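Visitor: Build me a structure from this.
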Amino acid sequence: MAGSPHPHATVLLEAYEAFGKGDLDRLPELWTDDVRWHEPGAHPLAGDYTGPQEVVGLFGLAFEVTEGSLRVEVRSAFADDTDGVAVVRMTATRGDRHLDVLAAQVHRFEDGRIAEVWDAHTDQAAVDAFFS
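Guide: Take a look at the predicted model:
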């Protein structure tokens, strides 16, 4: 019999729900004040972002570049006392380009909030080509 999800899994799902609704104001409530996001690749959005303002800025730019078409669908989410992973499907369009990749987003938690995220795409070359 399955038990209740770990509280960190609930935080992950709340964050993805807020992102999906475009509620970027909700996200900093789920993050530490010095949250860090690591976006891999060789494209203009790749890099390390520190603090809620920079991470929300990254998300805003991603929405802008994709003309609001970026979607992140959670396929599964797992968490324990220190770490969590969300397996997500990312889709977007940009002009005549289309993105459809899976990613594992690895989260580190501090005091019940998301402190750091590493994004790992199944097809980094497709992500780089899409955002370049």
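
Visitor: Going by C-alpha atoms from here, please, whenever you check contacts or count neighbours.
Guide: Will do.

Visitor: residue contacts, L99?
Guide: Residues near L99 by C-alpha atoms under 8 Å, 6 or more residues apart in numbering: M90, T91, A92, T93, A126, V127, F130.

Visitor: element containing the fourth one, please.
Guide: Element membership for T93, per DSSP states H and E: strand 83-94.

Visitor: Which other helices and strands does that strand contact?
Guide: helix 7-21, strand 71-79, strand 97-110 (3 or more C-alpha pairs under 8 Å, 6 or more residues apart in numbering; DSSP states H and E).

Visitor: picking up where we left off before, and which of the contacts of L99 is nearest V74?
Guide: M90 (9.0 Å; C-alpha to C-alpha).

Visitor: Find the nearest non-adjacent residue to G84, please.
Guide: H107 (4.9 Å; C-alpha to C-alpha, 6 or more residues apart in numbering).

Visitor: Now the second one, please; I'll put the structures next to each other:
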Amino acid sequence: MSHYEAQYQLGRTFHSCLAAGDWDGIRALLTDDATWTLPGDNTVSGTAEGAEEVVERAKKIASYGLDFELLHILVSRENMALSLHNTARRGELRLDEHLSTVCRLRDGRIASIETYLSDVAGMNAFFV
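Guide: Here you go, the predicted model:
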């Protein structure tokens, strides 16, 4: 498997674990010191530090009933990103956002995640 094929596979695996709620699977993809940063001012915003906190962040996001539609996996020379369309409904609240989740890799594992959103205000309203 080429370097780039490995990055694509890592992206597919991360997405499938997130969509399936496979928290042990996500944990296996992370370095121990992994971080995940999200914009906004809500219950999932800020930086999760360490693999256990990153997994807890994933659990919390998924607990809101999101549909994580994978649009594209993008690779650079050394890193990988997921282009997603996330949707969910909770009562009268509706989430409909496009995002890029940029994963910086180290030794074939995810060392940091930074998420870029199309609708930070919508995210703030939904994740309360």
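
Visitor: Please state their TM-score.
Guide: Put the two chains on top of each other and the TM-score (TM-score structural alignment, normalised by the length of structure 2) is 0.91; 127 aligned residues with a C-alpha RMSD of 1.7 Å.

Visitor: The strand holding T93 of structure 1 maps to which residues in structure 2?
Guide: Using TM-score structural alignment, strand 83-94 of structure 1 corresponds to residues 79-90 of structure 2.

Visitor: contacting residues for the residue most central in space within structure 2?
Guide: Computing the C-alpha centroid of structure 2 and ranking residues by C-alpha atoms, centre = their mean puts T101 first, at 5.5 Å. By C-alpha under 8 Å, 6+ apart, the residues touching T101 of structure 2 are A81, L82, S83, L84, I113, E114, T115, Y116.

Visitor: and in structure 1, which of these remain?
Guide: Among these, those whose aligned partners also touch in structure 1, counting by both residues aligned by TM-score structural alignment, their matches' C-alpha atoms under 8 Å, are A81, L82, S83, L84, I113, E114, T115, Y116.

Visitor: counterpart of E110 of structure 1 in structure 2?
Guide: Match for E110 of structure 1 (TM-score structural alignment): R106.

Visitor: quick revisit: wait, which of the contacts of L99 of structure 1 is closest to L27 of structure 1?
Guide: M90 (18.4 Å).

Visitor: what separates the closest residue to that closest one other than its chain neighbours from T66 of structure 1, distance-wise?
Guide: Take M90 of structure 1 and drop its neighbours on the chain: the residue closest to it by C-alpha to C-alpha, 6+ apart is V72, 4.6 Å away. The spacing between V72 of structure 1 and T66 of structure 1, counted by C-alpha to C-alpha, to the nearest Å, is 13 Å.

Visitor: do the same with A129 of structure 1
Guide: 13 Å.

Visitor: Compare these two (neighbour count), which wins?
Guide: More crowded of A129 of structure 1 and T66, by other C-alpha atoms under 10 Å: T66, with 21 against 13.

Visitor: unless I'm mixing things up, that one is touching T91, no?
Guide: No: T66 of structure 1 is beyond contact range of T91, at 9.7 Å (criterion: C-alpha atoms under 8 Å).

Visitor: Mutual contacts of those two, please.
Guide: By C-alpha under 8 Å, 6+ apart, T66 of structure 1 and T91 have no common neighbours.

Visitor: want to try a markdown table for the contacts of T101 of structure 2, with neighbour count as columns?
Guide: Listed next are the contacts of T101 of structure 2 as a markdown table, based on neighbours: other C-alpha atoms under 10 Å:
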| residue | neighbour count |
| --- | --- |
| A81 | 21 |
| L82 | 22 |
| S83 | 19 |
| L84 | 20 |
| I113 | 23 |
| E114 | 17 |
| T115 | 17 |
| Y116 | 16 |
